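A.B. asks: sharing a model that was predicted from the sequence below.
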Amino acid sequence: MTANGLVQIAIYCAIIIVIARPLGGYMTRVFNGESVWLTPALRPVERIFYRLGGVDEKADQHWLRYGTAMLFFSIAGFVLLYAILRCQSYLPFNPQGFGNVDPLLAFDTAISFVTNTNWQNYGGETTLSYFTQMVGLTVHNFVSAATGIALAVAFIRGFSRASANGIGNFWVDLTRCTLYVLLPISIVVGLFFIWQGVPQTLGAYVDTTTIEGAHQSIAVGPVASQEAIKMLGTNGGGFFNANSAHPFENPNALTNLVQLILIFTIGAALTNVFGRMVGNERQGWALFGTMGVLFLAGALIAYHFEAGGNPNVTALGVDQATSALQAGGNMEGKEVRFGIVNSALFATVTTDASCGAVNAWHDSFTPLGGLVPLLNMQLGEIIFGGVGSGLYGILLFAIVGVFICGLMVGRTPEYVGKKIEAFDIKMTALAIICLPFSILGFTAIATVLPAAVASIANQGPHGFSEILYAFSSATGNNGSAFGGLSGNTPFYNLTLGLAMTIGRFAMIVPMLAVAGSLARKRKIAASAGTFPTDGALWVGILVAVILVVGGLTFFPALSLGPIVEHFSMLNGTLY
């Protein structure tokens, strides 16, 4: 590691800290229905949507109605996207003449974008038309992200309200999030990307002749508009197969920094929204601090091992030392224009959040460098996390944390003025346990089926890691991959689609049940026996709870993959 690299990480952290509070204040006003600077322009548009949808914006929904509306909206989105994929050849804006998408691949892709996962078992520039990319994928990038944010706000209302039957209105939250938060930022960022050289055109691919005389077709399209919401909404699905490693998606160091900032922007701001809505901003900063500690630890570990390189490569006479003339370290699978630190940082950020965009090949990371993004996803991607899902994920761990603290002192646990009782703990445990059930269950099945094992590019522990990474990514609604796994097979299209569904909805339903339970309870004033949840001690406890739960659950599987591969590498064995 170099001082320059550490400074870059520090600058990134400072930018996220600066953004969190003002954006959190703006989003709080939006979801509270208060006037913001965009209200004069967007309020009439908002009313039109309610009128067309027959929505009473003043109606407050019980958690069951809120959840049912979310589920039906997601089902309708899946059906629409599946139809677009299957009928692609008959739809407009298809200058390359791409055919209809295979049924199982269309199933996997539709589930992927509806659940905000954006797992891609295809190359976008060789498979999908402009219409599919815009109307199918980009639209779902907006609404799946808005759905996650709406769910987080509904969960916050469970803590902030007292003796209430409702947790908000799904249609109102969805509309306001899209209109006032996602769309304005995406327009500005999209224009910035166009300025930096990201294509935005409906013209056909450009045919050219190289200096060697060979024919080449250069893929272009409406890239900038998709790229903006891809990062802001932590969707991660790239227009091109190479994703953010492609120079048309991520041309330079400046666009790379902006993409990194976009991934964490809303997740960080939602912690401030939580603090404001429960009446104590310190509660939000405590969650931010917990996420920050876990993020920084992961980023430094990944950077350390990638900068250290592979000793077996050094033994072959390759110079991996950092110098003024080279980045040094493990540069396999990385873009020279980004180098070690920005590749390791991007991998950490994109898997802390459920983004999945990549600017380097995770499959080529060192074993422990690759363990960081893998573990990030297995912890539930609660380190800032996906837009919305990161916040409600860490709040579920906070409920477990105060429950454990309550057991230690023999007192009914409380969190931000709400008693945590048996029903809340049962639903919280159900929401948390569904993730390892899916990840480990599907991984176990895949490692014994010949058709599944045939898809891995490497044997031994790295091949196991490729399978484990795939189901961790799908269940965590991330979408990144150890690219050595060939996922476009009937087995993986089906099982990854099921894993994405479990990871999204099996967690949401019990979470909403907890939100409804908490909203009905009275607020309890803090007393001398109340455990403080807004200080450094609480941050330490919450970090420990997250790591212990993750460690107990996934350490055996990680031992079979990246950990044993690391020791094999030190012993001179390459996989």
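C.D. replies: Everything's here; your move.
A.B. asks: drop to CA atoms for contacts and neighbour counts, all remaining ones
C.D. replies: Fine.
A.B. asks: residue 477 is in what secondary structure piece?
C.D. replies: Residue 477 belongs to no helix or strand when assigned by DSSP states H and E.
A.B. asks: once you drop chain neighbours, what's closest to it?
C.D. replies: Spatially, and ignoring its direct neighbours in sequence, residue 477 is nearest to residue 117 (4.1 Å; C-alpha to C-alpha, 6 or more residues apart in numbering).
A.B. asks: quick one: secondary structure of the one you found?
C.D. replies: Here residue 117 is recorded as coil under DSSP: H, G, I helix; E, B strand; the rest coil.
A.B. asks: report how many residues lie close to it.
C.D. replies: A count of neighbours around residue 117, defined by other C-alpha atoms under 10 Å, yields 34.
A.B. asks: this is the other structure I want to compare:
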Amino acid sequence: MAGSTALAALASIATVALVLVVLYRPFGDYLAWSYTSPKHWRVERVVYRAIGVDEGAEQTWRSYLRGVLIISAVGVLIVYALQRLQPWLPYALGLPAPSEHLSFNTAVSFVTNTNWQSYSPEQTLGYTVQIAGLAVQNFVSAAVGMAVAIALVRGFAARRSGTIGNFWVDLTRGTVRVLVPLATVAAVVLALGGVVQNFAGFTDVTTLSGAAQSIPGGPVASQEAIKLLGTNGGGFFNANSAHPFENPTPWTSLVQVVLMLLIPFSLPRAFGRIIGDTRQGLAIVSVMAILYAASFALLTAVESAGRGTAPELAGGALEGKEWRFGIVGSTLFATTSTGTSTGAVNSMHDSYTALGGMLPMLNMMLGEVSPGGVGSGLYAVLVLAIIAVFIAGLLIGRTPEYLGKKIGTREITLGALYILIAPTLVLAGTALSFAVPGVRDEVMATSIWNPGSHGLSEVLYAFTSAANNNGSAFAGLTANTPWMNIALGVAMLLGRFVPIVLVLALAGSLAAQDRVPTTAGTLPTHRPLFVGMLTAVTLLVTALTFFPVLALGPLAEGLMS
């Protein structure tokens, strides 16, 4: 990595780190207060009355899960219906209804916090669908993720309790107290930075060369804010955050990076406050930070080296990157969007070098714990922490414990099933795309434009993104086909809700236990030794699962270049 690039990388990540460190304690404490305060705001009580909820009632994990599934199922139906009815809706901009399979994929995508887009947004969806459908789900799906994480934290904090909170209260508080006020402030900041916010529709202009062109407008800043804060990632425009109307300048790009990281990096502080030991939160956030920093450094180094005559003459692999962001601004954004579950892009990952394209893929394959999505990152790393203490318990011949709770057969079974879900979906989806004769013909003839190892990488990236609810894509893949829309939709559904079922069952199991006393044989889980162990377990348990298929895709392509 050249000296100037290294200096720019250090300056960028130091700026982001400084902002996050300053906000970690006050915002983390605010998050903890939001979910534990005994008082309900007036607007919250209005919501409870409207939906017929007793805000004082506690729920078992099964009742909590029913709430998650009900709100999500209703969301899928509403977003699907809005798309199919688009021609009759106001502000449809004259656009037709998307196909059945595309409408299914899009509805599932936004409800599962994935925001995978098999379409060009400005040419497919009008303002009503964007606002009443997609933007609403950006809030709801993010609030669901945070609620599930808080339920798991309560499981650790509870003693002999059969309940883990009230889903409807957690969902409302996450939306009203956290997401809405933050998104409002962020939208104003982005609008001041030049992000578009209007209802202008398409404006016909004549370019400098004399050609006619239609310039789209829209309520972009407001949707952009929650897209980033909620780690959703769906762009208002096809180019996503590489579009100048979504992300005009380097400083707005840096603001967007901070917005993506703010809640995931602050939730460990809330975790520590709720369980009564902030050192545990520091240990968790340290693991997240180590993985994030390592991924950013490696990706920047690979893209800066950029093998080949053209990249070397240009000073790095600049294909697919906006000049106003450069390599560092692009790799910082890519690391952030795939390390969280955001999936937004300010450069085209398909144009990265072979090894460079593999690193965002690895961020997702880690289970998105660096730092992960809002809520989903915290509960994923806590499951891995349970795996880590179980392994440590085997090494020293003791019953493993974590935060005063014994990790028995039920807990480790739920944890093991959790870490198997994403690899199963990714590898099965990729394999079926090439193994089933009729499907293979469609994928090879329509979806893949770059055959060989890179084509395999494109399909692998798509299923990795869907199963981990990320939403970013190798842009060279045409995904708007019946097979890809349906298969990716199923991967998104299972990748979101099967882990949630397991996490809530785990929360219920932990809540039913009493705390066991700390002894001389208890592994301290707030010290550097455990931080290193959890980091190693994250890498070994998750990333190595995918090594064989990576060897056929990006690794093979990288060795040939």
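C.D. replies: Ah, there it is. This one's a predicted model, so the numbers in the text were calculated from it and none came from an experiment.
A.B. asks: rewinding a little: what lines up with the residue nearest to residue 477 of the first structure in the second structure?
C.D. replies: Alignment note (TM-score structural alignment): residue 117 of the first structure maps to residue 114 of the second structure.
A.B. asks: tell me the contacts of that match?
C.D. replies: 232, 233, 341, 342, 343, 466, 468, 469, 470, 471, 492 (C-alpha atoms under 8 Å, 6 or more residues apart in numbering).
A.B. asks: what's the answer for residue 44 of the second structure, then?
C.D. replies: Taking C-alpha under 8 Å, 6+ apart as the test, what residue 44 of the second structure contacts is 172, 173, 176.
A.B. asks: distance check, it against residue 440 of the second structure.
C.D. replies: 51 Å (C-alpha to C-alpha, to the nearest Å).
A.B. asks: where in the first structure does stretch 187-204 of the second structure fall?
C.D. replies: With TM-score structural alignment as the criterion, stretch 187-204 of the second structure aligns to 190-207.
A.B. asks: just stretch 526-543 of the second structure next, same as before
C.D. replies: Going by TM-score structural alignment: stretch 526-543 of the second structure matches residues 534-551.
A.B. asks: residue 275 of the first structure reaches residue 286, doesn't it?
C.D. replies: No: shown here, residue 275 of the first structure and residue 286 do not form a contact pair, counting by C-alpha atoms under 8 Å, at 9.1 Å.
A.B. asks: who are the neighbours in contact with the residue nearest to the spatial centre of the first structure?
C.D. replies: In the first structure, the centroid-proximal residue (C-alpha atoms, centre = their mean) is residue 354; its distance is 1.0 Å. Listed by C-alpha under 8 Å, 6+ apart, the contact set of residue 354 of the first structure reads 116-117, 234-235, 377, 381, 385-387, 476-479.
A.B. asks: need the counterpart of it in the second structure.
C.D. replies: Checking TM-score structural alignment: residue 354 of the first structure goes with residue 341.
A.B. asks: kindly indicate whether that match is helix, strand or coil.
C.D. replies: coil.
A.B. asks: so what's residue 69 of the first structure closest to, chain neighbours aside?
C.D. replies: residue 170 (6.8 Å).
A.B. asks: counterpart of that neighbour over in the second structure?
C.D. replies: For residue 170 of the first structure, the residue aligned by TM-score structural alignment is residue 167.
A.B. asks: contacting residues for its match?
C.D. replies: Per C-alpha under 8 Å, 6+ apart, neighbours of residue 167 of the second structure: 59, 64, 67, 68, 147.
A.B. asks: selection in PyMOL covering whichever of those are buried, please.
C.D. replies: Remark: buried members of the contacts of residue 167 of the second structure, expressed as a PyMOL selection using 16 or more other C-alpha atoms under 10 Å:
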select buried, resi 59+64+67+68+147
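A.B. asks: closest one of the contacts of residue 167 of the second structure to residue 506 of the second structure?
C.D. replies: Relative to residue 506 of the second structure, the closest of the contacts of residue 167 of the second structure is residue 64; by C-alpha to C-alpha it sits at 12.5 Å.
A.B. asks: can you check my assumption that that closest one lies in a helix?
C.D. replies: Yes: assigned with three-state DSSP, residue 64 of the second structure falls within a helix.
A.B. asks: so how far is residue 167 of the second structure from it?
C.D. replies: Applying C-alpha to C-alpha to residue 64 of the second structure and residue 167 of the second structure gives a distance of 5 Å.
A.B. asks: what's the match for residue 176 of the second structure in the first structure?
C.D. replies: Match for residue 176 of the second structure (TM-score structural alignment): residue 179.
A.B. asks: burial check on its match, number of neighbours?
C.D. replies: 20.
A.B. asks: just confirm it is within a helix.
C.D. replies: Yes: under three-state DSSP, residue 179 of the first structure falls within a helix.
A.B. asks: surely it touches residue 42?
C.D. replies: Yes: Residue 179 of the first structure is in contact with residue 42 according to C-alpha under 8 Å; the separation is 7.1 Å.
A.B. asks: what about the helix or strand where residue 265 of the second structure lies, how far off from the first structure?
C.D. replies: Per DSSP H and E, residue 265 of the second structure falls inside helix 250-275. Once fitted to the first structure, helix 250-275 of the second structure is off its aligned match by 0.7 Å on average (mean C-alpha distance after the TM-score superposition for the first structure).
A.B. asks: from the contact counts, what lies against that helix?
C.D. replies: helix 3-36, helix 136-157, helix 220-229, helix 278-305, helix 326-339, helix 376-396 (3 or more C-alpha pairs under 8 Å, 6 or more residues apart in numbering; DSSP states H and E).
A.B. asks: among these, which comes closest to residue 97 of the second structure?
C.D. replies: helix 136-157 (19.2 Å).
A.B. asks: chain center to that closest one: distance?
C.D. replies: Here helix 136-157 of the second structure is found 13 Å from its chain centre; the criterion is C-alpha atoms, centre = their mean, to the nearest Å.
A.B. asks: just tell me the aligned range of that helix in the first structure.
C.D. replies: Under TM-score structural alignment, the match for helix 136-157 of the second structure is residues 139-160.
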